[in-house]
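*Asks:* Curious how this folds, go ahead:
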Amino acid sequence: MKQRTLAKTVTATGVGLHSGERVSLTLHPAPVHYGIAFRRNDLSGEQGEIVKLHPNLINDTRLSSTVVTESGIRIGTIEHIMSALAAYGVDNILIELNAPEIPIMDGSSLPFIFLLQDAGVVEQNAPKKFLKILKPMEIQQADKWVKFEPHDGFKVALTIEFDHPVFNQSSPRFEIDFAGQNYIEEIARARTFGFMQEVEMMRQHGLGLGGNLTNAIVIDDVDILNPDGLRYPDEFVRHKILDAIGDLYIVGHPIIGAFEGYKSGHAINNALLRAVLADETSHEWVEFADDEDTPNAFFGVNTLAVA
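*Replies:* Reported below is the predicted structural model:
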C-alpha cells in the first residue's frame, strides 16, 4: 500500500467550537514523507512557520485535542479532521488556517470527509508506513482506562458512562472492526455533545464560545434539545469513537492493532500514544510492498481519485 495525499487544494470556512472565531481552512497536497502539518497564516515570523504534527505537541486536552508548541502556536480541536484523514489514510497534507482552531462544522467528521472527497485522494510513489502494536499496552487514570492489544487489522471499542437519563436510552458500548464495517456509514455522522449546565463554566474558561444546536448535541437536565434528535440511536458513544480515531491518528500513520477504552478522553488517548512511542518493545514500523499483504481494515474507505 502506498502513501496518499490530496489531488488538489480545497478550502472551507466555519466557526471554532471553543474560540467562536470565524475560520478559513485550506487543505494542501504534500510530497511523500511530508507527514501531517499545520500552518497558522494569521501569524508571522516564527509563529507563522509550519508545525509538523506529533503526539508530544498535544499540550491542551480540555474538551479537545489542541497543539501547543514551545513558541505558543495553538491549533485547536484537531480530532475531527484527523479522524477523517485516518478514514482516507491520508499520509501527507498541509492544513492551513487563519485562526487558533479548526472549524467545528456540524460537530462530526462528515464535512471533512466531503472536503477530502472534493479534493480527491491520490496515491504517491512511496510505501505507506504503519505502526504495528506488538504487545498489550494500557493506561489508567482514576476510573478511566485505555489499551492497545495486538490485532491483524484495526478495530476500536469504547464504553461511556454518564449519570443522565438520556444515556440510559442507548447502549453505552460500541465496537467497530474496520475489516468489515465502514467508517462513513457507522461513525462519520456522529456529532460532539455537551450539557447545558456546563456551558457557563466552559465559557468562563474561554471554551464553547461557538457551540450551538447546529454543531453539537446539547443536553439539558432531562432531554436532548436538538429538534431533529439523534443521527444514530447510540450517537454519543459513536462520537467518542470518532474522537478516539482522530486522537490516535495524531501519530501520523495507520495503527495495526485493537484499541479499547472505558470513559476515555483526549488526554488519556494521547497518553497511550506517548507510552507506545516511548516503549520500543511495544511496536514496530512496517510497510507492505503488496496490497494483498495489507490487512483488510485499511481498505474500507478506498475511493481514490485519478492522479
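
*Asks:* only C-alpha atoms for contact and neighbour calcs from this point on.
*Replies:* Fine.

*Asks:* need the contact list for the residue in the chain sticking out farthest from the centre.
*Replies:* Within the chain, Val222 marks the point farthest from the mean C-alpha position, 29.2 Å out by CA atoms, centre = their mean. Residues in contact with Val222 (CA atoms under 8 Å, 6 or more residues apart in numbering) are His164, Pro165, Val166.

*Asks:* Does it fall in a helix, a strand, or a coil region?
*Replies:* Secondary structure, DSSP: H, G, I helix; E, B strand; the rest coil: Val222 is coil.

*Asks:* Asp143 - how many residues pack around it?
*Replies:* 8 (other CA atoms under 10 Å).

*Asks:* what residues are up against the closest residue to it other than its chain neighbours?
*Replies:* Closest residue to Asp143 apart from its sequence neighbours, by CA to CA, 6 or more residues apart in numbering: Lys263 at 7.7 Å. By CA under 8 Å, 6+ apart, the contact set of Lys263 is Asp143, Lys144, Trp145, Leu158, Thr159, Ile160, Glu161.

*Asks:* next one: Ile176
*Replies:* Ile176 touches Lys155, Val156, Ala157, counting by CA under 8 Å, 6+ apart.

*Asks:* so which helix or strand takes in it?
*Replies:* strand 173-177 (DSSP states H and E).

*Asks:* Flag every buried residue along the helix or strand following that strand.
*Replies:* Where DSSP H and E defines the elements, the next helix or strand beyond strand 173-177 is helix 183-186. Within helix 183-186, the residues that count as buried by 16 or more other CA atoms under 10 Å are Tyr183, Ile184.

*Asks:* Toward the C-terminus from helix 183-186, list the very next helix or strand.
*Replies:* Next along from helix 183-186, by DSSP H and E: strand 193-195.

*Asks:* packing partners for that next one?
*Replies:* strand 217-219 (3 or more CA pairs under 8 Å, 6 or more residues apart in numbering; DSSP states H and E).

*Asks:* How far away from the center of its chain is the strand it packs on?
*Replies:* How far strand 217-219 lies from its chain's middle: 20 Å, per CA atoms, centre = their mean, to the nearest Å.

*Asks:* Which neighbouring elements make contact with that strand?
*Replies:* strand 193-195.

*Asks:* residue contacts, the residue nearest the centre of the chain?
*Replies:* The residue lying closest to the centre of the chain (CA atoms, centre = their mean) is Gly246, at 1.7 Å. Contact partners of Gly246, counting by CA under 8 Å, 6+ apart, are Ile78, Glu79, His80, Ile81, Met82, Ser83, Ala84, Leu85, Ala86.

*Asks:* Another for comparison:
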Amino acid sequence: MGARPASSGKVAHAQAPALMTDASYSRPAPASLQMQTSLDRAIQCQGIGLHSGKPALVHLVPAGPDTGTRFQRLDVAASPAFRLTYDCIISSPLATVASSPLTPGLTVATMEHLMAALHACEVDNLLIQLDGPELPILDGGSRTFLSLIKAAGRSRLPVPRRTIEVLRPVHAKGKNDAYASLLPGRPEELELSLTIDFPAPAIGKQSFQMVLSQHSFEHDIAPCRTFVNHQDITMLQAQGLALGGSLENALVIQHDRILNPDGLRFDNECVRHKMLDAIGDLYCAGFRLSGRFEGHKTGHALNNQLLHTLFASPENWRFSDGSPHRLPSSG
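*Replies:* Reported below is the predicted structural model:
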C-alpha cells in the first residue's frame, strides 16, 4: 500500500462520547432477557476505499426487529437493500465482499471492519447505505466505526435476541496448514483464539485469544490496522487493489522493519487485526455466535468456509430460543 496520504474518515453529526448512551453496555441484561438492538439514530461518515482509492460515504440507519444487517447501494438506481448472510459472501482474499441476491452483479466490499464493530457492540439490526461498491477504510481498523456507533447510541427493541449456539465441533481447512474451527462453548459467549505465522521477521509467529465483549474489543482489537508487505504493493496496485492504502490506514512491513512513523500499537498488532477480521467475518452468519473459534493462518475465505460447514447440518447448531433451524434468506 503506497505512502501517499489517504483522505481521513469524517464522522457526521456528533463527536463520540466516552461511553455508550445505552446503559445496557455497562449493565448487561441476563441472557434470558437480552433483547434485540439497533442504533438510536442515523449517522454517517466518509473516507476512502482501501482498494478502489475512491471517496466512500456510508450511512448507518436504524432498523426494526428481525431485519438483521442490510446493505443498500444508493449509487445504483432502484437497488433494493439485501440482508447480509453467510451465503452471499463471495470469494475475495483481501476483503469480505457480499453479492446482492436481488441485483445481479451488485457487490459491497470491505465490510469486515464495520461488521466487527457491530458484532462487538451487539447491534442486531441495521441498514447500511453506501454511495459506491466499497466501505471506507478510515483508520485501517475498527476504531472509527466504534466511535460512530457510540455517537449514534443504541436502542433496545421489543423482541428477544436469538443467538446461534455451536453444538458440535466443525472445521475448515485451507492452504499451507491453515485451518479454522468452531466448537461448543459457554452460553452467550464467543471465545476466540488465533495464531499467524509470516516469513517477515517483523511479524513472525504471533498468537492472541480473547472473549468477545465491547470492552475487550475496544481496548485490545479495534485500534489494530490492516497490514501489507511493502514488496507486494506494486503487484497489488497493478491489479487495481490497495489503491487507497497509505501509512495512515495500514501497517507496511518491510522484512524486519515497520515503515509507519508511529510504529506498532501492540507488539502483536498483526494477529490482533486478523482477530478483528474473524470477528467481522463470523458476524456474517447474521446472528451472534455462542461457542469457541480457533484459527491458524485464517483469512476471509476460510472464515466464510467455516460458516458454510457449520450450517451444512442442523446437528451442528441451534438457536438459543429453540426456534426451528431456519435461517433468513438474504432477500
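
*Asks:* if we can go back for a sec, among the contacts of Ile176 of the first structure, which recur in the second structure?
*Replies:* Retained in the second structure (both residues aligned by TM-score structural alignment, their matches' CA atoms under 8 Å) from these: Lys155, Val156, Ala157.

*Asks:* so what corresponds to Leu84 of the second structure in the first structure?
*Replies:* Residue pairing (TM-score structural alignment): Leu84 of the second structure is matched to Leu53 of the first structure.

*Asks:* Count the residues that sit near that match.
*Replies:* For Leu53 of the first structure, using other CA under 10 Å, the count is 16.

*Asks:* close enough to count as contact, it and Arg39?
*Replies:* No. Contact between Leu53 of the first structure and Arg39 fails when scored by CA atoms under 8 Å: they sit 10.5 Å apart.

*Asks:* What residues in the first structure pair up with the longest helix along the second structure?
*Replies:* The longest helix of the second structure (DSSP state H) is helix 269-282. Counting by TM-score structural alignment, helix 269-282 of the second structure pairs with residues 235-248 of the first structure.

*Asks:* for the matching stretch, the distance to its chain's centre please.
*Replies:* Counting by CA atoms, centre = their mean, stretch 235-248 of the first structure is centred 7 Å from the centre of its parent chain.

*Asks:* Repeat that for stretch 299-318 of the second structure.
*Replies:* That offset, for stretch 299-318 of the second structure, works out to 16 Å (CA atoms, centre = their mean).

*Asks:* how about the residue farthest from the centre of the first structure, what's its partner in the second structure?
*Replies:* With TM-score structural alignment defining the correspondence, Val222 of the first structure maps onto Asp256 in the second structure.

*Asks:* do Lys132 of the first structure as well
*Replies:* Counting by TM-score structural alignment, Lys132 of the first structure lines up with Glu165 in the second structure.

*Asks:* which ones are touching its match?
*Replies:* By CA under 8 Å, 6+ apart, the neighbours of Glu165 of the second structure are Pro184, Pro187, Glu188, Leu289, Ser290, Gly291, Trp317, Arg318, Phe319, Ser320.

*Asks:* so which strand or helix has it?
*Replies:* strand 164-166.

*Asks:* That strand against the first structure, how far on average?
*Replies:* By mean CA distance after the TM-score superposition for the first structure, the fitted strand 164-166 of the second structure averages 0.3 Å away from its aligned residues in the first structure.

*Asks:* Can you name the element that comes right after that strand?
*Replies:* By DSSP H and E, the next helix or strand past strand 164-166 of the second structure is strand 170-173.

*Asks:* which parts of that following strand are buried?
*Replies:* By 16+ other CA under 10 Å, the buried positions in strand 170-173 of the second structure come out as Val170, His171, Ala172, Lys173.

*Asks:* when you check the contacts of Gly246 of the first structure against the helices, which ones overlap?
*Replies:* Reading helices off those with DSSP H, I get Glu79, His80, Ile81, Met82, Ser83, Ala84, Leu85, Ala86.

*Asks:* re earlier: closest one to Gly229 of the first structure out of the contacts of Ile176 of the first structure, please.
*Replies:* The nearest member of the contacts of Ile176 of the first structure to Gly229 of the first structure, counting by CA to CA, is Ala157 at 24.0 Å.

*Asks:* which SSE is the aligned partner of the closest one in the second structure in?
*Replies:* Counting by TM-score structural alignment, Ala157 of the first structure corresponds to Ser193 in the second structure. Assigned by DSSP H and E, Ser193 of the second structure belongs to strand 190-197.

*Asks:* which residues does the nearest residue to the residue nearest to the centre of the first structure once chain neighbours are set aside contact?
*Replies:* Excluding the flanking residues, the one nearest Gly246 of the first structure by CA to CA, 6+ apart is Ser83, at 3.6 Å. Going by CA under 8 Å, 6+ apart, Ser83 of the first structure touches Ser109, Leu242, Asp243, Ala244, Ile245, Gly246, Asp247, Tyr249.

*Asks:* With Gly105 of the second structure instead?
*Replies:* Here Gly105 of the second structure is in contact with Ser99 (CA under 8 Å, 6+ apart).

*Asks:* returning to that earlier point: most surrounded residue in the contacts of Val222 of the first structure?
*Replies:* Scoring those on neighbours with other CA under 10 Å, the highest-scoring entry is Val166 at 15 neighbours.

*Asks:* corresponding residue for that residue in the second structure?
*Replies:* Using TM-score structural alignment, Val166 of the first structure pairs with Ala202 in the second structure.

*Asks:* just checking, that match touches Arg257?
*Replies:* Yes. With contacts counted by CA under 8 Å, Ala202 of the second structure reaches Arg257, the gap being 5.9 Å.

*Asks:* where along the stretch 1-150 of the first structure do the strands fall?
*Replies:* Remark: strands assigned in the stretch 1-150 of the first structure by DSSP state E, counting those that start in this stretch are 2-6, 10-15, 22-29, 36-40, 51-52, 58-60, 66-68, 74-75, 93-97, 121-127, 130-133, 137-141, 144-149.

*Asks:* The second one vs the second structure, average distance?
*Replies:* It refers to strand 10-15 of the first structure. Mean deviation for strand 10-15 of the first structure: 0.4 Å (mean CA distance after the TM-score superposition for the first structure).

*Asks:* and if you look at the third one?
*Replies:* Superposing on the second structure places strand 22-29 of the first structure at an average distance of 0.4 Å from its equivalents, by mean CA distance after the TM-score superposition for the first structure.

*Asks:* quick one: that strand aligns where in the second structure?
*Replies:* Strand 22-29 of the first structure maps onto residues 55-62 of the second structure, going by TM-score structural alignment.

*Asks:* Pull up the gap between Pro103 of the first structure and Asp279 of the first structure, please.
*Replies:* As judged by CA to CA, to the nearest Å, Pro103 of the first structure and Asp279 of the first structure stand 34 Å apart.
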